[in-house]
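*Asks:* Based on what follows, work out the 3D shape:
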Amino acid sequence: MKSVPGPNNRAMQAGFRWGGVPPVGCLRASVLLAAISVACGGPASETAPFDVVEATIPEMRAAMESGQLTSRQLVMEHLARIARYEWQLNAAVSINPNALAEAEALDAERAAGDVRGPLHGIPVALKDNIHTTHIPTTGGSLAFEGYLPPYEATLTTNLREAGAIIIAKAGLTEFANFMAGPPNQMPGNYNALTGYGLNPYDPRRDPREDRNDGRPALTTGGSSSGIGTAASFWSANVGTDTGGSIISPSNANMLVGIRPTIARVSRWGVAPVTLDHDMAGPMARTVTDAAIMLGAMEGTEPDPNDAATARCEAPPGRDYTPFLNAGGLEGARIGIPRAFYYEPVEVGGETIGGLNEEAAALMSEAIAVLEAAGAVVVDPAEIPSFVDPDPGANFNTWPLCIGGHQAKGSDEGCSVNFKYGMKRDFDAWLESLGPSAPVGTLTELREWNLAHRDAGSMKYEQSRYDISDEMDVEADRARNAADMAKDSLLSQMRGIDAVLEEYDLDAIFTPGSRGAALAARAQYPHIVVPFGFVPNAPTPPFPEGFDARPAPFGIGFTGAACSEPRLIELAYAFEQATLRRVPPESFP
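*Replies:* Predicted structure coming up:
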């Protein structure tokens, strides 16, 4: 096993000594100091203040085009917000120390008449499993603290060539939440390097016994973080999604999230769980911003490092804004898959799914919006694999093997693809890093974590690493192929494809983040749009006197492979008909 120095680099830079436990507070202080240091790293701006809170990318661009704003000032304003509020939210893993210098260079390009595109001079953040060679890429792991990979992710290159400034690396659940599952489930947005992220719509910690370990009282969603975008720390961010980790945190932070068709955006340079389902996508405060981000992330030509990028053709000029049509719902055929998503269904003698009263009322209101906007609402439009009474043929009774209880010999009733893919693709990714990688295999990472347990490397153990590492890429290939075939049957042929074809639909319409799992298993696109709030009433309940603030709750559109242009049109029309996003009130 390779020797790796103790995880103390950033803590020491911040003026703290490594003391045998993870210096989460020190690390957070380091991010704050970095933001302050970068923001104070040059002369004051001479232009009038520009309010970045809830500002859209087109508004920022227009202000720069008119001379009201420079990119440098825009970056300064965002850094100031990070410096002011990061201690309450823990949204960032690291800050780009060269952000102001990059902004000044882009300002000079603009002054010379060279504008790269709609993101020219706009600050964005990337999930910290996406390679950047000028900012560390850590996956939230102590073993990777301070690590600079030898090559940049293709999507990072595309964004930078489009003029975006990568201002920060956003927090995440450690290595995209495939480290610790049952029986010690890692909470969303926890990682050993920086601790827990908190939701700006209720930035308090869970007070319940056995859960008061620092985790948020209001979930932040999946393994990507929408925290900083929701709080206007940056204009938008890029998340990654294997089974819902763009859609769930977007829903939880009142954002628009787009999980694209598999490989529409190159996966090269993104630390994987399984390339059969991993996808990067934008998270933003508006559909317009998400559409601009998606176009900038996508390549004009297939990526030679990711052959599957030939699957979907990019729109002309990588521009999705022509699909921002406020009348896009007129005549659209939208299906309402009642079973499981809206109403409980019985499968094999067990009742599953359905909505509580508050969510059901919200979705009834949302369906009325579709009808008022001229959509043809097909209700119900049931998904065949959701209504099949045979547990062996029902999508919702065919889970993924993602817990310690689903090791070899106990995994007959679940799909092995995630744990198999993690072994196959994570090891291949580590190999691509060459000798600079702090560990060479998943086995070595597990051993490193065990050796550094006292330093906090595995607060929730590593059951998912364990069940992945026991997979044999060659010997288990046939089992994975069989499970993938069943996944495709239930999610595509008897899933999304079947319901779209039977009812001649443009999309299906689902509550909150619930549509994420089906779309991810099918490798198809899904968009979530903010719509309202529901009570945050977990089981077991919060203690008496804890006044939990409501949780954001959106709606989702799912379509066929490569249907992002049509889904963006539908999502934009719905957004414009409702305009329900509100900023978190605690972060003005």
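*Asks:* from here on, contacts and neighbour counts on C-alpha atoms
*Replies:* OK.
*Asks:* what ranges do the strands span in the stretch 301-450 of the chain?
*Replies:* 333-335, 345-347, 350-352, 376-378 (DSSP state E, counting those that start in this stretch).
*Asks:* Determine the set of other helices and strands touching the first one.
*Replies:* Which is strand 333-335. strand 376-378, strand 507-511 (3 or more Cα pairs under 8 Å, 6 or more residues apart in numbering; DSSP states H and E).
*Asks:* check contacts around V270.
*Replies:* By Cα atoms under 8 Å, 6 or more residues apart in numbering, the residues touching V270 are N129, I130, H131, A153.
*Asks:* To compare with the earlier structure, here is another sequence to fold:
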Amino acid sequence: MARTTPATHRRTRRAGASLAVAAALAAGAAASAVPATSSAPPRPPALGGLDLDTAGLTEVSAALAEGRTTSARLVRAYLLRIDALNSRGPALNAVRSVSTGAAAQARALDRERRTSGPRGPLHGVPVLLKDNIDVAGLPTTAGSVALAGSTPDRDAFVTAQLEAAGAIVLGKTNLTEFANFMTTGMPGGYSSLGGQVLNPYDTSDSPSGSSAGSGSAAAAGLAAATVGTETSGSILSPARANSVVGIKPTVGLVSRSGIVPISATQDTAGPMTRSVADAAALLTGMTGVDPEDPATAASAPYAGTDYTAALSTDALEGARLGYVPVTSEVPSAADQVYLDALDVLREQGAELVEVEVGGTSAPSILTYEFERDLDAYFSRLPDGPVRSLEDVIAYDEAHPQEALKFGQRLLEASAAVDLSDPATAAAYEAARVQGLEETRAAIDSALRRLDDDPSDDLDAVVSASRTTGVGARAGYPSVIVPAGYTRDVGRDPVGLVFLGSAWEEAELIGLASDFEEAADAWAPPTVVNPAAFRCTAVDRSSTYEASCPP
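*Replies:* This next block holds a predicted model:
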């Protein structure tokens, strides 16, 4: 049985990782020191030794539990950090809106902590939600100018679950418009309402989509943790690009009611955080059976699971893992990071078996499901000017300068589908069933779950994101963990994906946390890309202060 490690101990190692990676990245680089003559920019308030540049949910929760800070001070500090990095400095544009009620919520949770103790590890912890997730009283826009005033009168189920666990919803993150189902050829992280999200590790690189804002905000420490959503790669891909941990749960583990949808078959929300421990704690607070989302009925045996109990430093010992091989004759810089990650798995005692993970020949079902599911979402909202996909398309056509920089091809394609036509409905259902059956069989056969001999079974499949599509179509879980940075000029983040079968989140978390601890690979963007953070309130060095712009 895997030995678990307390989160507070694990993150002590993580802090060392930042220093180790910083030294490695700085090796061989020399710069002329410029005397400081101007005054330093404003600094966030002291937080009892808590450093938001490297801290995540785990450290924040520990600092609150130990009385070193308060939720009210944390909210103020994160809002200052959002002002310094999201609106100024590198202007990441990762956060679209902040909640005016967060400060009052923090004070109330501080009082509750003093009088009756914490509800759990999320008590008083500020988090950001992707702006396709309903929070009562805050607009849910999906990045669309057509939805700028679309304000729900009740929380999404997952929002309510997080708040019941004590989390503070600090605000909403930007995203690729309509979770990247607006059109083709649109940059990751762009929306007509929110503009362009930037990647803190390299502002010239894509933050990837569609949970670009959640990935960028988590990486830059604009909240203790963030929530993203995925239909096909929208958690895993921005998690890789922004060097954060992402969990794409089994479809049905986390409710989708109150979330602007693409596909009832494939949609899910999931954590995007700075460590596996953080993601496990956040996922624990997100689950639950929701009568409004029938897919959650199958998750009943797993609702309420404490996923932090799965954290381990020896889960890889004796594990059998399938791995997707590098196929190019000359490995790229990213391939080399992946190959190094495989070596870490072996060093931790895992047996690696080369596997092929197939896919499906079934056509995509997203165009079939989008209008049906979007109109169902609108039906739960108060009356407003936009009540259907047709309304969105009409608004965009009436405001082309604001709304249609890249067009709306996917919206129009879905609006053209008529599921009331028997032939269309039959084609859709055939594609849905075939896609599920073939992708699940592809993953389960790679894991050898279908063999009679259990000694041949694999515990998970690992890849450098090459299993993203098949896992999404199957509705199966994946966890991505930062594996390192390319050693070429870009220092681009690379992630290692752990893919499993349905409801195997706990097993994947154990394997991923063991790898994270052993690889010791993560560094904050201020270390990997220091130029973007100079002359901001989070820059603790005065070396270049005299050269800061006015």
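*Asks:* and the helices and strands packed on strand 333-335 of the first structure, which is most packed in?
*Replies:* Of all these, strand 507-511 carries the top mean neighbour count, a mean of 25, counting by mean count of other Cα atoms under 10 Å.
*Asks:* start and end residues in the second structure for the following helix or strand past that one, please.
*Replies:* Counting by DSSP states H and E, the next helix or strand C-terminal to strand 507-511 of the first structure is helix 516-522. Aligning helix 516-522 of the first structure against the second structure (TM-score structural alignment) gives residues 468-474.
*Asks:* mean per-residue distance, that stretch to the first structure?
*Replies:* Average distance, stretch 468-474 of the second structure versus aligned residues of the first structure after superposition (mean Cα distance after the TM-score superposition for the first structure): 0.8 Å.
*Asks:* quick revisit: next, give me the two most distant ones among the contacts of V270 of the first structure.
*Replies:* N129 and A153 (9.8 Å; Cα to Cα).
*Asks:* Reformat the strands of the stretch 301-450 of the first structure as a markdown table; add distance to Y460 of the first structure.
*Replies:* A markdown table is the format used below for the strands of the stretch 301-450 of the first structure (distance: least, Cα to Cα, whole Å):
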| stretch | distance to Y460 of the first structure |
| --- | --- |
| strand 333-335 | 40 |
| strand 345-347 | 33 |
| strand 350-352 | 28 |
| strand 376-378 | 44 |
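*Asks:* quick one, which of the ones you listed is nearest to L89 of the first structure?
*Replies:* Nearest to L89 of the first structure, of all these, is strand 350-352, at 34.4 Å by Cα to Cα.
*Asks:* can you give me the strands in the stretch 51-200 of the second structure?
*Replies:* For the stretch 51-200 of the second structure, the strands defined by DSSP E, counting those that start in this stretch cover 95-98, 126-130, 168-173, 190-191, 195-196.
*Asks:* of those strands, which approaches A446 of the second structure most closely?
*Replies:* For A446 of the second structure, the closest of these is strand 126-130, at 33.0 Å, according to Cα to Cα.
*Asks:* which of N129 and A153 of the first structure has more neighbours?
*Replies:* N129 (27 against 20; other Cα atoms under 10 Å).
*Asks:* ok, which stretches of the stretch 101-250 of the first structure are helices?
*Replies:* Secondary structure of the stretch 101-250 of the first structure (DSSP state H, counting those that start in this stretch): helices located at 154-161, 174-177, 227-230, 247-252.
*Asks:* Of the ones you listed, which is nearest G221 of the first structure?
*Replies:* helix 247-252 (3.7 Å).
*Asks:* Tell me which residue of the first structure matches up with V254 of the second structure.
*Replies:* Under the alignment (TM-score structural alignment), V254 of the second structure pairs with V265 of the first structure.
*Asks:* So that match, which state does it fall into?
*Replies:* coil (DSSP: H, G, I helix; E, B strand; the rest coil).
*Asks:* list the contacts for the alignment partner in the first structure of A219 of the second structure?
*Replies:* With TM-score structural alignment as the criterion, A219 of the second structure lines up with A230 in the first structure. For A230 of the first structure, the contact set (Cα under 8 Å, 6+ apart) comprises P200, N253, M254, L255, A284, R285, P583, P584.
*Asks:* Tell me how many other residues crowd L170 of the second structure.
*Replies:* Using other Cα under 10 Å: L170 of the second structure sits among 28 other residues.
*Asks:* so it touches G124, yeah?
*Replies:* No. Applying Cα atoms under 8 Å, one finds L170 of the second structure not in contact with G124, separated by 10.7 Å.
*Asks:* In a markdown table, list the helices of the stretch 101-250 of the first structure along with distance to G331 of the first structure.
*Replies:* What follows is those, written out as a markdown table (distance: least, Cα to Cα, whole Å):
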| stretch | distance to G331 of the first structure |
| --- | --- |
| helix 154-161 | 35 |
| helix 174-177 | 39 |
| helix 227-230 | 33 |
| helix 247-252 | 26 |
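*Asks:* what would the helices and strands packed on strand 333-335 of the first structure look like in CSV with distance to L445 of the first structure?
*Replies:* Converted to CSV, these look like this (distance: least, Cα to Cα, whole Å):
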stretch, distance to L445 of the first structure
strand 376-378, 50
strand 507-511, 38
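*Asks:* looking at the ones you listed, which is closest to Y465 of the first structure?
*Replies:* Nearest of those to Y465 of the first structure, taken as Cα to Cα: strand 507-511 at 31.5 Å.
*Asks:* Which neighbouring elements make contact with that closest one?
*Replies:* Using 3+ Cα pairs under 8 Å, 6+ apart, strand 507-511 of the first structure sits against strand 333-335, strand 551-558.
*Asks:* Would you mind finding the most buried of the ones you listed?
*Replies:* strand 551-558 (a mean of 26).
*Asks:* I'd like to know how far T231 of the second structure sits from F370 of the second structure.
*Replies:* Noted for T231 of the second structure: a distance of 11 Å to F370 of the second structure, by Cα to Cα, to the nearest Å.
*Asks:* Now do the shared contacts for the two.
*Replies:* By Cα under 8 Å, 6+ apart, the residues touching both T231 of the second structure and F370 are I262, S263.
*Asks:* residues of the match of helix 516-522 of the first structure that come out buried?
*Replies:* T468, G469, V470, G471, A472, R473, A474 (16 or more other Cα atoms under 10 Å).
*Asks:* I'd say the first one and S234 touch.
*Replies:* By that I understand T468 of the second structure. No. Applying Cα under 8 Å, one finds T468 of the second structure not in contact with S234, separated by 9.5 Å.
*Asks:* how about the nearest residue to whatever residue of the first structure lines up with T367 of the second structure, chain neighbours excluded?
*Replies:* Aligning on TM-score structural alignment places T367 of the second structure opposite K419 in the first structure. Excluding the flanking residues, the one nearest K419 of the first structure by Cα to Cα, 6 or more residues apart in numbering is S468, at 4.3 Å.
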